[in-house]
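Visitor: Quick one, what's the 3D model for this:
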Amino acid sequence: MDYNKARELMVEQQVRPWDVLDGRVLDVMATLPREAFLPVAHRNLAYADLALPLAHGEFTMKPVLQGRALQALALDPADDVLVIGAGTGYLAGCAGRLARDVLALERHADLAQAASAALSEQSVDNVQVVVGDAFAWTTERRFTAILVAGAVDTIPQRFIDWLEPNGRMFVVRGRSPVMEAVLVRNDVNAPRIQSLFETDLPYLAGAAPAPVFKF
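Guide: Here you go, the predicted structure:
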């Protein structure tokens, strides 16, 4: 398979038509090899418009959604970024090519190890993958940008608390099958939420709505 050609087609036929027009985002998605972050069995689907399965019932985000998330955050070389849900490490790698420093949380040690190895192979040396559950992990560090790679029913306050003043966070919230991607800005008085687009995304572990019992 010609991965270089597939990568070019992904950018031009999927990502750009979905209103991803930021040149830096398009460039990083056109150069960082997505297939290098995937299990061998799924590499031929690396550039398909699909959410691909990973171990432990996890899934990747579709390329178009990854592009929109990166564009919404408008990362620059001074940003410190937290990625919640490292998965394969690809999205954290893209953020690493755009920002100063990236910390990526991953619940599963084997996925974290594979992501770290892939990042190292691609010489993305400003991304650290940490094993941790976003609903149990604690840190005194604050970030200028947060990218949440899974949906939440409601936005956890702890995620907002990890933002610096005037920091911003991309997150998908709501109830499947119609969810809302939003940009949260940590303004001085209260968080400000900007609606971006509708989508659907698997929930982060621990972030799904409580089951509704029907009689």
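Visitor: use CA for all of it now, contacts and neighbours both
Guide: Noted.
Visitor: helices or strands next to the top helix by length along the chain in the packing?
Guide: In terms of residue count, the longest helix belonging to the chain (DSSP state H) is helix 109-121. Packed against helix 109-121 by the contact rule (3 or more CA pairs under 8 Å, 6 or more residues apart in numbering; DSSP states H and E) you find helix 90-98, strand 127-131.
Visitor: so residue 70 is in which element?
Guide: Element membership for residue 70 (DSSP states H and E) is helix 63-73.
Visitor: quick one on the thing from earlier: relative to residue 107, tell me which of the helices and strands packed on helix 109-121 wins on proximity.
Guide: For the helices and strands packed on helix 109-121, proximity to residue 107 was assessed by CA to CA; strand 127-131 is nearest, at 5.5 Å.
Visitor: show me where the protein has helices.
Guide: 3-9, 23-31, 63-73, 90-98, 109-121, 157-161.
Visitor: Format those helices as a markdown table; extra columns: distance to residue 203.
Guide: Compiled in a markdown table, the helices of the chain are given as follows (distance: least, CA to CA, whole Å):
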| stretch | distance to residue 203 |
| --- | --- |
| helix 3-9 | 27 |
| helix 23-31 | 24 |
| helix 63-73 | 15 |
| helix 90-98 | 17 |
| helix 109-121 | 17 |
| helix 157-161 | 15 |
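Visitor: sorry, back to before: what lies in contact with the longest helix of the chain?
Guide: Helix 109-121 has contacts (CA atoms under 8 Å, 6 or more residues apart in numbering) with 36-37, 55, 86-90, 93, 106, 125, 127-131.
Visitor: do you know how far the spatially most central residue of the chain is from residue 188?
Guide: In the chain, the C-alpha closest to the average C-alpha coordinate belongs to residue 149, at a distance of 3.8 Å (CA atoms, centre = their mean). Distance from residue 149 to residue 188, counting by CA to CA, to the nearest Å: 25 Å.
Visitor: now swap in residue 146 and tell me
Guide: Applying CA to CA, the value for residue 146 to residue 188 is 17 Å.
Visitor: Another sequence for comparison is provided below:
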Amino acid sequence: MADYSTRRTMMVDTQVRPSDVTKFPIIDAMLSVPRELYVPADKREAAYVGENLSLGGNRVVLEPRTFAKMLDALDIQPDEVVLDLGCGLGYSTAVLARIAEFVVAVEEDETRADEAQTALSENGVDNAAVTTGPLTEGAAKSGPYDVIIVEGAVEHLPPALLDQLQDGGRICVPFAEGALGTVRVGYKIDGRVNWRYSFNAGAPVLPGFEKHSAFTL
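Guide: Okay, here's the model as predicted:
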């Protein structure tokens, strides 16, 4: 039997804290959420390694460092509602749910969405809901959101997603630029989103967020 709680502590001590992520709610959430329960069963042994974990079809669970730094940059408050785009099997949602008031997660693949909802329910996460639909469309009917986080890289960000951000809200997105990839945080002020560089990290481009998708009908 693998000692996952030791691995979880190791993950935080060797991947998260050294990346200058020190906010207590983030550290506490990442120490508390059993990451191994939100990855494919055959990948549990690799749940705590410091790299993106493949879910298949260009989808990943973001590596702990990247995800923690995104949370750090967003500075989510306990009274905020978060849109988690591309929640996979629910790990990001479970962590966000410990920090925010409520999380609306979107997953394109129906089976994966069901698995995520089951895992969240079984682990007592009652302030999150998983919806099924195209990631590019978000979940407008539950918005607008204080925070939007995108669990994968984009080349083109659909304007419809920015419309779901509350004025004064933040969105964190890994952009597929160059070899490294660039994570930026957008701040919505008076209806416009102003982007700021946060850090470098790579991830596969999410299906539907490729450049040419802007021109398809």
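Visitor: Does anything pack onto the helix holding residue 70 of structure 1? Which helices or strands?
Guide: Contact partners of helix 63-73 of structure 1 among helices and strands, from 3+ CA pairs under 8 Å, 6+ apart: helix 23-31, strand 143-152, strand 163-175.
Visitor: hey, which of those is tucked in deepest?
Guide: strand 143-152 (a mean of 24; mean count of other CA atoms under 10 Å).
Visitor: returning to what we had before: make JSON lines out of the helices and strands packed on helix 63-73 of structure 1 and add distance to residue 15 of structure 1.
Guide: Listed next are the helices and strands packed on helix 63-73 of structure 1 as JSON lines, based on distance: least, CA to CA, whole Å:
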{"stretch": "helix 23-31", "distance to residue 15 of structure 1": "8"}
{"stretch": "strand 143-152", "distance to residue 15 of structure 1": "17"}
{"stretch": "strand 163-175", "distance to residue 15 of structure 1": "17"}
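Visitor: out of the ones you listed, which comes closest to residue 102 of structure 1?
Guide: By CA to CA (comparing all of the helices and strands packed on helix 63-73 of structure 1), the closest turns out to be strand 143-152, at 9.2 Å.
Visitor: give the contact list for residue 39 of structure 1.
Guide: Applying CA under 8 Å, 6+ apart, we find residue 39 of structure 1 in contact with residue 54.
Visitor: Under the alignment, what does it map to in structure 2?
Guide: Under the alignment (TM-score structural alignment), residue 39 of structure 1 pairs with residue 40 in structure 2.
Visitor: That match and residue 53 of structure 2, how far apart?
Guide: Distance, residue 40 of structure 2 to residue 53 of structure 2, using CA to CA: 9 Å.
Visitor: number of nearby residues for the residue nearest to residue 182 of structure 1 when sequence neighbours are not counted?
Guide: Excluding the flanking residues, the one nearest residue 182 of structure 1 by CA to CA, 6 or more residues apart in numbering is residue 195, at 4.6 Å. Residue 195 of structure 1 has 11 neighbours, counted by other CA atoms under 10 Å.
Visitor: Aligned counterpart of residue 195 of structure 1 in structure 2, please.
Guide: Using TM-score structural alignment, residue 195 of structure 1 lines up with residue 197 in structure 2.
Visitor: List the residues that contact that match.
Guide: 182-185.
Visitor: Out of those residues, grab the one that's most surrounded.
Guide: Counting by other CA under 10 Å, top hit in the contacts of residue 197 of structure 2: residue 183 with 24 neighbours.
Visitor: What's that residue aligned with over in structure 1?
Guide: For residue 183 of structure 2, the residue aligned by TM-score structural alignment is residue 181.
Visitor: how far away is its match from residue 111 of structure 1?
Guide: Separation of residue 181 of structure 1 from residue 111 of structure 1 (CA to CA): 25 Å.
Visitor: Look up how far residue 24 of structure 1 lies from the residue nearest to residue 182 of structure 1.
Guide: Residue 195 of structure 1 sits 23 Å away from residue 24 of structure 1, going by CA to CA.
Visitor: What about the nearest residue to residue 213 of structure 2 once chain neighbours are set aside, how many residues nearby?
Guide: Ranked by CA to CA, 6+ apart and with sequence neighbours excluded, the top spatial neighbour of residue 213 of structure 2 is residue 156, at 7.4 Å. Using other CA under 10 Å, residue 156 of structure 2 has 18 neighbouring residues.
Visitor: residue in structure 1 matching residue 156 of structure 2?
Guide: Aligned by TM-score structural alignment, residue 156 of structure 2 pairs with residue 154 of structure 1.
Visitor: for that match, what are its contacts?
Guide: 173-174, 207.
Visitor: wait, which of these is closest to residue 71 of structure 1?
Guide: residue 173 (17.9 Å).
Visitor: ok, now how distant is the nearest residue to the closest one once chain neighbours are set aside from residue 209 of structure 1?
Guide: Nearest in space to residue 173 of structure 1, with sequence neighbours left out and distances taken as CA to CA, 6+ apart, is residue 152 at 4.8 Å. Separation of residue 152 of structure 1 from residue 209 of structure 1 (CA to CA): 8 Å.
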